[in-house]
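>>> Sequence and predicted structure are below.
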Amino acid sequence: MSTLPQQTAAIPLLASSAWLARHLHDPHISVIAILSRKPGDGGPTVAIEGAHAFHWKELLWDERQRQFVGADTLRRRLASAGVGPQQHLVLYGDHSQFAFYARWVLLRAGIANVSVLDGGLRGWLADALPTQALAAVHAALPAAGGDLQQPARATADIRIGRDQLLQRLGDDSLQILDIRSQEEYDGQRVGPDGGNHGAERAGHIPGARLFPFASLLDEHSRLRPVEELRALASAAGLDAQRETAVYCRLSHRSTLAFFVLTELLGFGNVRVYDGSWTEWGSLVGAPIAA
C-alpha cells in the first residue's frame, strides 16, 4: 500500500494543459515554474501566464550543503512569491522532469497539495496557450533554523541512500532501475547530452535494469498513455510487487519514473536514489558494471 499523502480529488495529480488553461485564474491554485536554468544562463525567457518562477536548487536545496530543506523553508520560499500554505501548487518544468523532482521533494517534506503539468512548458507551448515574459526568478531564502530534519513519517521511505544501496546489491528482493539513456547505462558517456562531466567513471550500478526516461514521454514531453507505459514496464521485466530503487544522473529523470511507477502503474514500494550516478560514479570502492 502506498504511503504517499492523499491528493485532493477535485484537482488532478497530473494536470493537462487544457485543464490548467481552464483554471489558470483560480485563486486557490498557484502555478510554479521549476527552472533547470535561469534566463541569463540559457533558461526559458517565457512563462505560463501568472506563474511564479524558481530555479530548482534555490527552491529545494539548502544553500550550504547538498541536502534538501524541510517544510518550513519550502513554505517560506513559496511565501516570498506570494504563495500561501493553503494554495494548491501546479508545478511545471522547462524540462518536464524538474517539476516531478520538485513534487518528490515536497512530498518528502509532507507537502501534499501538489500537482504536475503534463508536458511542462514544452507541452504548453505546443498547444499555443497563454504565456508572458519571464521577468523575475525568485531568489532563495536561507534555510530556517533546525529545518534540515527527517521528512514526515508518511513519506520517509521514498528516498534511498548510497549506503543502503551498497548493502542491498545482489539482494533479489530489490529491483534497481536505471532511468538514463542506453549510452549512459553502457558507459559510453556520463551525461545525458553527450557530456562526460558529473562523475569520475561511467557505467551503471551492478544488477540495475535499464528503464529509459525518454521512452516514457511523447514528442511534446507528455507522459505516454498508461497502456503504453504498462507495456514498457512489462517489456523491461519489472515487477510491481518488488521493492524498487530508481536512479539517473542527478535524480530528476528518476523522480519522473517514480511518478509513473507509483501513481500510474501501481508499484507500492519505490524509492529514489537522489545521489544517483553523480554520486555513485565517484564513490571510492563502489562497484560499477558497464
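On my side now, so go ahead. Just so it is clear, the structure is predicted and the values come from calculations on it, not from any experiment.
>>> going forward, measure contacts and count neighbours with C-alpha atoms only.
Will do.
>>> Regarding this structure, what is its longest helix?
As assigned by DSSP state H, the longest helix anywhere in the chain is helix 96-108.
>>> Centre of the chain to the following helix or strand past that helix, how far?
In the C-terminal direction, the helix or strand that comes right after helix 96-108 (DSSP states H and E) is strand 114-117. In terms of CA atoms, centre = their mean, to the nearest Å, the centre of strand 114-117 is found 11 Å from the chain centre.
>>> helices or strands up against strand 114-117?
Packing partners of strand 114-117 (3 or more CA pairs under 8 Å, 6 or more residues apart in numbering; DSSP states H and E): strand 14-15, strand 88-93, helix 96-108.
>>> any chance of the ones you listed in CSV, with mean neighbour count and distance to residue 284 too?
Formatted as CSV, the helices and strands packed on strand 114-117 follow (neighbours: other CA atoms under 10 Å; distance: least, CA to CA, whole Å):
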stretch, mean neighbour count, distance to residue 284
strand 14-15, 19, 39
strand 88-93, 26, 34
helix 96-108, 25, 27
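>>> Ok, which of those comes nearest residue 123?
helix 96-108 (9.0 Å; CA to CA).
>>> Show me what the closest one is packed up against.
strand 29-35, helix 56-60, strand 88-93, strand 114-117, helix 120-126, helix 252-259.
>>> Against residue 202, how distant is the residue nearest the centre of the chain?
Nearest to the geometric centre of the chain sits residue 101, at 1.9 Å (CA atoms, centre = their mean). Per CA to CA, to the nearest Å, residue 101 is found 23 Å from residue 202.
>>> rewinding a little: okay, the helices and strands packed on helix 96-108 in JSON lines with distance to residue 240 next?
JSON lines is the format used below for the helices and strands packed on helix 96-108 (distance: least, CA to CA, whole Å):
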{"stretch": "strand 29-35", "distance to residue 240": "30"}
{"stretch": "helix 56-60", "distance to residue 240": "29"}
{"stretch": "strand 88-93", "distance to residue 240": "27"}
{"stretch": "strand 114-117", "distance to residue 240": "23"}
{"stretch": "helix 120-126", "distance to residue 240": "27"}
{"stretch": "helix 252-259", "distance to residue 240": "12"}
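>>> Put this next to the previous one:
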Amino acid sequence: MNYNTLISAEQLQALLQANPLVRVFDCSFDLMQPHAGYEQYLAAHIPRAIYADLETALSARHGVPGAHGIITASGADAPASGGRHPLPNREKFATWLSSVGMGNDMQAVVYDRNGGNYCGRLWWMLKWAGHENVAMLDGGLQAWQAAGGELSSGEEPAPFQNSFLLGPERVTLVDADTVARQLGRPAQTLIDARATPRFKGEVEPLDPVAGHIPGALNRPFSQNFTPEGRFKPAEQLKAEFLALLGSRDPASVVHHCGSGVSALPNLIAMEIAGLGRTALYAGSWSDWCSDASRPVAQG
C-alpha cells in the first residue's frame, strides 16, 4: 500500500515491519537555534530515520550570498528559488536523495517534532522531484510516542548509496515575477501562512521589511491542526478554506510564508480537504521584500 498524503503512527509501525523499502526522514528544526533539530534527532528519533537538515539538505547553501540572504550562484549551483531558504535545484536535490539511500521504488515518510512546521518542505520537494509516494506522519514524533512507538538515539548507520532518478514535477512552483504579473487578478489567490502579527506588519523578527504581499489572505499554518498536533478532519479543513476563499477559485491559490517552509501545511491541508494540489511561491516574503520596487501592504 502506498501513502501519498498522510500516514498515522499505527500505519507507520505496520509499514516498517512489513516493508524494508521505507525511508523515514526526521525534519526537526529550530529557526532560532539551527543546530537544535539535529541534536534532538540524536537524542531520540524513529528507528531507521535519516536526518534532513532544512539549511543544508533542503535549501541551497552554496554560492555567493547576495542581499538579504539571497543566493546569487549560477550554472549548476543555481538555486531554484530565492528567499532565506532557497530551493536547491532538482539535480542537487536528487544527488542528496541518492546519498541517503532514497530510491524511486521506496515509500518515503517525513516527520518533525515542531507541529508539522518543517517536514512538509521535504514532502513537497519529493513531489517536485517526481516522487509521489511520500507521506507526512500525522501528529509527528509526539503521535509516534503516544502510539507506543520505539525510539532510537545517536546516528543511524550510513545508508547505502542509491540512484534516485528525477521524474516529472508533480507540483507547481511559481516565482516572484509570476506573482507580480498576477497581482489583483482572479487567476491568482495568495495565501500567507505566517502568524497574523507578521502578516499585518506589526512585528518582523526575520526579514528586513514588515508586511505582506498586497491582496494576500492570511491563514496561519497552525490553524490546520488539532490541539494534539494532527490535521483537522478533511471536511472541517474544506469548510475553513472555502470560508477564507469566498468566491475565489481554490485552483487559483498560491501559498507562501516567510521562506517557503511553513506554507506547506496549508498546501497539504487543501489537498487533504479535496481542494486539489495548489501552487507554492517558494521564495515567499523573504524573496518578495528583497526588491524595494515590489509593493508592500500592512494591516
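Received, thanks. Everything quoted here is computed from the prediction, not taken from an experiment.
>>> Quick TM-score on the pair, please.
In this superposition the chains share a TM-score of 0.81, using TM-score structural alignment, normalised by the length of the first structure; 266 aligned residues with a CA RMSD of 2.9 Å.
>>> Just the helices from the stretch 151-290 of the first structure, written as ranges.
Along the stretch 151-290 of the first structure, the segments classed as helices by DSSP state H, counting those that start in this stretch run 162-168, 182-186, 226-235, 252-259, 276-280.
>>> picking that back up, want to try a markdown table for the helices and strands packed on strand 114-117 of the first structure, with distance to residue 214 of the first structure as columns?
A markdown table is the format used below for those (distance: least, CA to CA, whole Å):
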| stretch | distance to residue 214 of the first structure |
| --- | --- |
| strand 14-15 | 18 |
| strand 88-93 | 16 |
| helix 96-108 | 11 |
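>>> for those, which one sits closest to residue 67 of the first structure?
Among these, the nearest to residue 67 of the first structure by CA to CA is helix 96-108 (10.5 Å).
>>> Not counting the closest one itself, show me its contacts.
Applying CA atoms under 8 Å, 6 or more residues apart in numbering, the contact partners of helix 96-108 of the first structure are 4-5, 33-36, 56, 60, 68, 71, 74, 91-93, 112, 114-121, 151-152, 155-156, 158, 221-222, 251-253, 255-256, 259.
>>> Just the buried residues out of those residues, in ChimeraX syntax.
This is the ChimeraX syntax for the buried subset of those, where burial follows 16 or more other CA atoms under 10 Å:
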select :4,33,34,35,36,56,60,68,71,74,91,92,93,112,114,115,116,117,118,119,120,121,151,152,155,156,158,221,222,251,252,253,255,256,259
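>>> okay, the helices of the stretch 151-290 of the first structure, which one's buried deepest?
helix 252-259 (a mean of 26; mean count of other CA atoms under 10 Å).
>>> Just name whatever secondary elements it is in contact with.
Helix 252-259 of the first structure packs on helix 96-108, strand 243-247, strand 270-272, going by 3+ CA pairs under 8 Å, 6+ apart.
>>> Which part of the second structure matches the shortest one?
In other words, strand 270-272 of the first structure. Mapped onto the second structure using TM-score structural alignment, strand 270-272 of the first structure covers residues 278-280.
>>> Show residues contacting that stretch.
Outside stretch 278-280 of the second structure, the residues that reach it (CA under 8 Å, 6+ apart) are 171-174, 250-256, 260, 263, 267, 270-271.
>>> now do stretch 210-221 of the second structure
Counting by CA under 8 Å, 6+ apart, 117, 183-184, 189-196, 198-204, 244, 262-266, 285, 288, 295-299 sit against stretch 210-221 of the second structure.
>>> at 7 Å what do you get?
184, 189-196, 198-201, 203-204, 262-263, 265-266, 285, 295-298 (CA atoms under 7 Å, 6 or more residues apart in numbering).
>>> and it, which stretch of the first structure?
By TM-score structural alignment, stretch 210-221 of the second structure lines up with residues 202-213 in the first structure.
>>> And that stretch, end to end?
With CA to CA applied, stretch 202-213 of the first structure spans 18 Å between its terminal residues.
>>> Name the residues of that stretch that are buried.
Buried, per 16+ other CA under 10 Å, within stretch 202-213 of the first structure: 202-205, 207-213.
>>> Adding distance to residue 26 of the first structure, write those out as TSV.
Formatted as TSV, those follow (distance: CA to CA, whole Å):
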residue	distance to residue 26 of the first structure
202	47
203	47
204	45
205	45
207	47
208	44
209	42
210	41
211	37
212	36
213	32
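>>> out of those residues, which one sits closest to residue 24 of the first structure?
So of those, ranked by how close each gets to residue 24 of the first structure (CA to CA), first place is residue 213, at 28.9 Å.
>>> Just give me the match in the first structure for residue 297 of the second structure.
Per TM-score structural alignment, residue 297 of the second structure is aligned with residue 289.
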